[in-house]
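> This is a predicted model, with the sequence first.
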Amino acid sequence: MTNAPPAAQPLPDLPSGRFSGREAFMQLVRDGLATAARDGWSEIVVSDANFHDWPLGELAVIESLQQWAHSGRRFTMLACTFDEVIRRHARFVRWRGTWDHIITCRRSPSADPLDLPSALWSPAWVMHRLDPLRCAGVSGVEPERRVLLRESLNEWLRSKSSPGFPSTTLGL
């Protein structure tokens, strides 16, 4: 008898096309991060006004991020504010502290929350929530979709944001 863990369920290919609804959105985030771990994506960029309805605090999401995280990988977060992340996603905050050396967090506090892209970008696949209030958007692997979203995110990261969400808070 062995103590080997049960075989992992194979992940389906990530979907392309439209999605709608909070559960569909959350499942895309879970599946995207699980695929990142499985396929070894070199970079992940996540962006949202506040990450309120992202499943970042779920154990399965943290396990995917833990499997994904290696030296040489990059994880970038962009938000108007990280208050909701700190308040709602304690597991993620702990993971973020451990992997600070591969994580960049940027904030844009004066941005209109509806203007900031709500998205998960990778070199292989993207998910873009075009209507955050209704959790409706598109996902896919098309190069044009990935390039356009990355250009938009780069603009926010370079000229419309500043460092934010430190991994530790220094104080007296």
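Arrived safely, thanks for sending. Given the structure is predicted, the values throughout are model-derived calculations rather than measurements.
> only C-alpha atoms for contact and neighbour calcs from this point on.
Noted.
> Find the residue closest to the residue nearest the centre of the chain in space, skipping its chain neighbours.
Centroid-nearest residue in the chain, with Cα atoms, centre = their mean: Val46, separated by 3.5 Å. Nearest residue to Val46, sequence neighbours excluded (Cα to Cα, 6 or more residues apart in numbering): Leu120, at 4.5 Å.
> Report how many residues lie close to the one you found.
Applying other Cα atoms under 10 Å, we find 24 other residues in the vicinity of Leu120.
> and here's the other structure:
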Amino acid sequence: MNAGSALLDSRAAFQGAVLGAFDAAIARGARRIVCADPDFAEWPLDDASLHERLLPWLKLPQRRLLLLAADWSVLPRRHPRFVAWRTPWAHAVEGWAPAEGDEAELPRVLVDDGDVFVHLRDAEHWRGRAGRDAVEAQRWRDALDGRLERAQPAFFLRPLGL
């Protein structure tokens, strides 16, 4: 990804931007990547090459991938390889559910701790922006950090009660 931002206008562009943002964040040595979506149904999380690229990053000290979703029931059905891949990395790949009242208007966004961001503003028409912009990334970090402070743990390795 080059500095600045690019407009997203299709499902393929969004998924490519997400993969590119992961690559950019990993390449710049990000310590934290935060992803938010109502359910992650359309994210390319089952991409085996993404898992391969995330592994060396997760092995570095203090690396965290935080996922914030309102509905965690979709992930095992849409992304079973990701769910299985994540099992040994549950300490670093965390799942969170927004606090009551925060689930409405949950943005579709990926942001690292630097300048990398992807924001899908209109999921019906696949409109959004992605790129490298420190101001935009900071705006998304601020918005998501507040939600994460109020969030509850989710995306458990085993269903509760078993």
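Thanks, I have it. What you see is a predicted model, and the numbers here were worked out from it, not measured in a lab.
> Quick check: TM-score for this pair?
Scored by TM-score structural alignment, normalised by the length of structure 2, the superposition of the two chains gives a TM-score of 0.87; 160 aligned residues with a Cα RMSD of 2.2 Å.
> circling back to that earlier point, helix or strand: which one has the aligned partner of the residue nearest to Val46 of structure 1 in structure 2?
Aligned against structure 2 by TM-score structural alignment, Leu120 of structure 1 finds its counterpart in Leu110. Element membership for Leu110 of structure 2 (DSSP states H and E) is strand 108-112.
> could you give the angle of the helix or strand just after that strand to strand 108-112?
For strand 108-112 of structure 2, the succeeding helix or strand toward the C-terminus, using DSSP H and E, is strand 116-122. Relative orientation of strand 116-122 of structure 2 and strand 108-112, computed by axes from the mean of the first three to the mean of the last three Cα atoms, to 10 degrees: 170 degrees.
> hey, where'd the helices end up in structure 1?
22-39, 59-68, 83-88, 90-98, 143-159 (DSSP state H).
> Out of those helices, the one nearest Asn50 of structure 1 is which?
Asn50 of structure 1 lies closest to helix 83-88 among the helices of structure 1, at 5.9 Å (Cα to Cα).
> For the closest one, give me the average deviation versus structure 2.
Overlaying structure 2 shows helix 83-88 of structure 1 at a mean distance of 1.1 Å from the equivalent residues (mean Cα distance after the TM-score superposition for structure 1).
> Over in structure 2, find the residue span that helix aligns onto.
The aligned range for helix 83-88 of structure 1 is 73-78, by TM-score structural alignment.
> Buried residues in stretch 151-162 of structure 2, which are they?
Across stretch 151-162 of structure 2, burial judged by 16 or more other Cα atoms under 10 Å covers 151, 154-155.
> What of stretch 135-142 of structure 1?
For stretch 135-142 of structure 1, by 16+ other Cα under 10 Å, it's 135-141.
> Contacts for it next, please.
14-22, 25, 124-131 (Cα atoms under 8 Å, 6 or more residues apart in numbering).
> 10 Å instead, please
14-26, 28, 53, 118-131, 145-146 (Cα atoms under 10 Å, 6 or more residues apart in numbering).
> Next: stretch 85-95 of structure 2.
32-36, 46, 48, 51-52, 55, 58-59, 61-69, 72, 79-80, 83, 151-158.
> if we go to 6 Å?
64-67, 154-155 (Cα atoms under 6 Å, 6 or more residues apart in numbering).
> Could you do stretch 73-84 of structure 1 as well?
By Cα under 6 Å, 6+ apart, the residues outside stretch 73-84 of structure 1 that reach it are 42-50, 52, 102-109.
> Please type out the ChimeraX selection for whichever of those residues turn out to be buried.
The buried residues among the contacts of stretch 73-84 of structure 1 can be selected in ChimeraX (16+ other Cα under 10 Å) with this line:
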select :42,43,44,45,46,47,48,49,50,102,103,104,105,106,107,108,109
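> Filter the contacts of stretch 73-84 of structure 1 down to the ones in strands?
43-47, 103-107 (DSSP state E).
> could those go into a markdown table alongside distance to Ser152 of structure 1?
Formatted as a markdown table, these follow (distance: Cα to Cα, whole Å):
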| residue | distance to Ser152 of structure 1 |
| --- | --- |
| Glu43 | 16 |
| Ile44 | 15 |
| Val45 | 12 |
| Val46 | 12 |
| Ser47 | 11 |
| Ile103 | 19 |
| Thr104 | 17 |
| Cys105 | 16 |
| Arg106 | 14 |
| Arg107 | 15 |
